[in-house]
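Chemist: okay, sequence plus prediction incoming.
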Amino acid sequence: MNIKSNRKSAERRFIAFSLTPILIIFAVFSVVPIVWGILLMFYNYSPLNANSPFVGFANFKQMLHNEIFLISFKNTFKFVLIAIPVNLVLTLAVALGIKGIRSRLWRNVFRTFFFLPCIAPLSGSALIWTAMLKQNEGLFNIVLERIGLDAVNWLNDPSMAMISIIMMTLWADIGYNIILFGAGLDSIPDMFYEAAKLDGAGPWRSFASVTLPLLSRTSVFVVIMTSISYFQMFPQFQIMTNGGPMNQTSVLALDIFNNAFSYMNMGYASAIAFVLLVMILIVTLIQLRLGRVQWEY
């Protein structure tokens, strides 16, 4: 009895010893900044001012009358509602194509090829794409002119700026979801496809009746993680357009940065950050609810 008790006590000490540093780091770099940000949103705080008066919900009232915030709010949802569906369709199609390759070596080669852009820092990728999308000497327009088409003002045309950023984001980000969808597809037992084939199901019927239902858990995870990531996208918006032209690419993350570090209005920036946090939380809970599955195989 004493041996079991000593063993359990040693296991508890080991767990406490292992987790304590992780919990301390998490508290210092995650919990404390979140709590501090929530407190700041009730104050008119600026590091340039000696006084930081309590203003209650005045920062939230200011949002409702701030044109930049309203535009950023709309643009954030516009970006998310366009980029995420395109990302999911594209990555699932590529993952299915890679799964159809018989050679394991070539499957790994293609997965590595699509994942390579994810290794590069997003800011570095944004700089490269900014150079390629220049109106006069950019690679994209050089190609268009060579094939007889007119050059496009990718980053300075209000109708094209958001599309350009979405293109860059998809190029830089699809590798993650291709790997995740690939892992989900590999985990589906072949016997389900064999049974569907015996029932006379073709490729499209097998995809709709076998692949999609059995891939639902992976799909829920992919949608949630992509949504959280895309709501917080920032580097490409600042580097490629800095919110322009005419605020058509201004998003909430960029608005938070500008108010906090350009205008030093950190109380108002904290209030916007809290709104963004609540938005992400609500969207995540809705996705978890709608994507709930009750099966196992």
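Modeler: Looks like it arrived, so ask away. Numbering: from 1, shown residues only.
Chemist: make it CA atoms for all contacts and neighbour counts henceforth
Modeler: Fine.
Chemist: what about the helices in the stretch 1-150 of the chain?
Modeler: Remark: helices assigned in the stretch 1-150 of the chain by DSSP state H, counting those that start in this stretch are 2-26, 32-40, 58-64, 67-99, 104-119, 122-132, 139-146.
Chemist: can you put these in TSV and add mean neighbour count and distance to Tyr176?
Modeler: TSV is the format used below for the helices of the stretch 1-150 of the chain (neighbours: other C-alpha atoms under 10 Å; distance: least, C-alpha to C-alpha, whole Å):
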stretch	mean neighbour count	distance to Tyr176
helix 2-26	11	24
helix 32-40	15	27
helix 58-64	14	35
helix 67-99	18	9
helix 104-119	14	7
helix 122-132	17	13
helix 139-146	15	25
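Chemist: next up, a second structure to put side by side with the first:
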Amino acid sequence: MSKQQVSERRFIMLSLAPIVLLFLVFSILPIVIGTVLMFFDYSPLSSSVPFAGLKHIKELFADDLFFKSLRVTFVFVLVAIPVNIAVTLMIAAGINKIRGGFWKNSFRTMFFLPAIAPLAGSAVIWTTMFNADSGVVNMAFNLVGLDSINWLTDPSTALLSIVIMTLWADVGYNIVLFMAGLDSIPESLYEAAELDGASPWHVFWNITLPMLSRTMLFVFIMTSISYFQMFPQFQIMTKGGPLHETYVLALNIYDQAFTYMNMSYASAMAFVMLLIILVLTLIQMRIGRSQWEH
């Protein structure tokens, strides 16, 4: 190995060392500590930490509220993610058709602005908008002759309200990612399809979607990880109510850890969430693998 190669490797290792160190301290270490913690009875209010074995895992399987929060989480994810991807892909494709650079960048910036705002602040604003008595949403409904809706206090609409707020706050990221993917598709493919007389639908289905497969996989995985861990809007807008219809797993973990000071039980829940996210990510990567190059 030449001196230049040794120098390059040393430079790469020194450059990556801070990133790896931060990843170990703030990602790997908390996972390890949380995993170990679920086998003990730990509480900040107690000086002793007795070994508990599989006690907390057994408690999970007997906890109806845990399964309720798990069900609500899956409902939220299964509704919000497909709608998010469909809407963001449609908007990205529409913006990408704009030829003027100024207007194209303006629309992209406009849709990305809500993603810059703190999620907690956006949740407070939407809580006010969804107010049953004085919210602007019901005011708009009344103007067109529709009855007011108890958006955040009705079990049938509370989760839908949070889905709407989440989509508004989050679509900007995926729009930017999809636009980057669309920009990478060779224009020659579209020109060839136009010469063959292909309809816009056939072009989208047979060229755009296959060429976006890698971008779609990345968007799907990152959105899934993010939505499984969603917490601020559920805590601020409904606090898990009404009747636990918006009581997601992240909120359950928070309550167990910081309201009831049951850190070990919360760690067991967090471990289950980790396993779910890991398994779903591996499945998505397996299904979404593509072999094309361009």
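Modeler: Good, I have the coordinates. Computed from a prediction, not measured in an experiment: that's the story for all the values here.
Chemist: mind checking which of the helices of the stretch 1-150 of the first structure is nearest Val223 of the first structure?
Modeler: Closest to Val223 of the first structure of the helices of the stretch 1-150 of the first structure, according to C-alpha to C-alpha: helix 67-99, at 7.7 Å.
Chemist: quick check: that closest one aligns to which part of the second structure?
Modeler: Aligned by TM-score structural alignment, helix 67-99 of the first structure corresponds to residues 64-96 of the second structure.
Chemist: what's the closest of the helices of the stretch 1-150 of the first structure to Ser52 of the first structure?
Modeler: helix 32-40 (9.3 Å).
Chemist: the second structure: matching residues for the closest one?
Modeler: Going by TM-score structural alignment, helix 32-40 of the first structure lines up with residues 29-37 of the second structure.
Chemist: distance from the matching stretch to the first structure after superposition?
Modeler: Following superposition, stretch 29-37 of the second structure is found to deviate from the first structure by 0.7 Å on average (mean C-alpha distance after the TM-score superposition for the first structure).
Chemist: average gap between the match of helix 67-99 of the first structure and the first structure?
Modeler: Stretch 64-96 of the second structure sits 0.5 Å off on average (mean C-alpha distance after the TM-score superposition for the first structure).
Chemist: again with stretch 173-183 of the second structure
Modeler: Averaged out, stretch 173-183 of the second structure is 0.7 Å away (mean C-alpha distance after the TM-score superposition for the first structure).
Chemist: the first structure: matching residues for that stretch?
Modeler: Stretch 173-183 of the second structure maps onto residues 176-186 of the first structure, going by TM-score structural alignment.
Chemist: what do you get for stretch 217-225 of the second structure?
Modeler: By TM-score structural alignment, stretch 217-225 of the second structure lines up with residues 220-228 in the first structure.
Chemist: cool, stretch 263-272 of the second structure as well?
Modeler: Under TM-score structural alignment, the match for stretch 263-272 of the second structure is residues 266-275.
Chemist: contacts for that stretch?
Modeler: For stretch 266-275 of the first structure, contacts defined as C-alpha atoms under 8 Å, 6 or more residues apart in numbering pick out 37-38, 40-46, 59-60, 63, 252-253, 255-257, 259-260.
Chemist: and the equivalent of Leu160 of the second structure over in the first structure, how many neighbours?
Modeler: Aligned by TM-score structural alignment, Leu160 of the second structure pairs with Ile163 of the first structure. Per other C-alpha atoms under 10 Å, the neighbour tally for Ile163 of the first structure reads 17.
Chemist: how far away is Ala93 of the first structure from Asn87 of the first structure?
Modeler: 10 Å (C-alpha to C-alpha, to the nearest Å).
Chemist: Ala131 of the first structure too?
Modeler: For Ala131 of the first structure, the distance to Asn87 of the first structure - C-alpha to C-alpha - is 23 Å.
Chemist: what's the span of stretch 197-215 of the first structure from first residue to last?
Modeler: Span of stretch 197-215 of the first structure from end to end, C-alpha to C-alpha: 18 Å.
Chemist: hang on, Leu217 of the second structure packs against Met285?
Modeler: Yes: assessed by C-alpha atoms under 8 Å, Leu217 of the second structure is found in contact with Met285 at 7.1 Å.
Chemist: which one of these two is surrounded by more residues?
Modeler: Set Leu217 of the second structure next to Met285 and count neighbours by other C-alpha under 10 Å: Leu217 wins out with 19 against 16.
Chemist: after the strand or helix carrying the more buried one, which helix or strand is next? Please name it.
Modeler: In the assignment (DSSP states H and E), Leu217 of the second structure maps to helix 213-228. Following helix 213-228 of the second structure in sequence order, the next helix or strand is helix 232-237 (DSSP H and E).
Chemist: just checking, what packs against that following helix?
Modeler: When contacts are defined as 3 or more C-alpha pairs under 8 Å, 6 or more residues apart in numbering; DSSP states H and E, helix 232-237 of the second structure packs onto helix 119-129, helix 158-183.
Chemist: could you dump these to TSV with distance to Leu14 of the second structure?
Modeler: Formatted as TSV, those follow (distance: least, C-alpha to C-alpha, whole Å):
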stretch	distance to Leu14 of the second structure
helix 119-129	35
helix 158-183	30
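Chemist: between those helices, which one is closest to Phe102 of the second structure.
Modeler: helix 158-183 (15.1 Å).
Chemist: what are the buried residues along the closest one?
Modeler: 158-163, 165-179, 181-182 (16 or more other C-alpha atoms under 10 Å).
Chemist: give the contact list for the residue nearest to Ile228 of the first structure when sequence neighbours are not counted.
Modeler: Excluding its sequence neighbours, the residue lying closest to Ile228 of the first structure (C-alpha to C-alpha, 6 or more residues apart in numbering) is Ile280, at 6.2 Å. Taking C-alpha under 8 Å, 6+ apart as the contact definition, Ile280 of the first structure lies against 227-228, 231.
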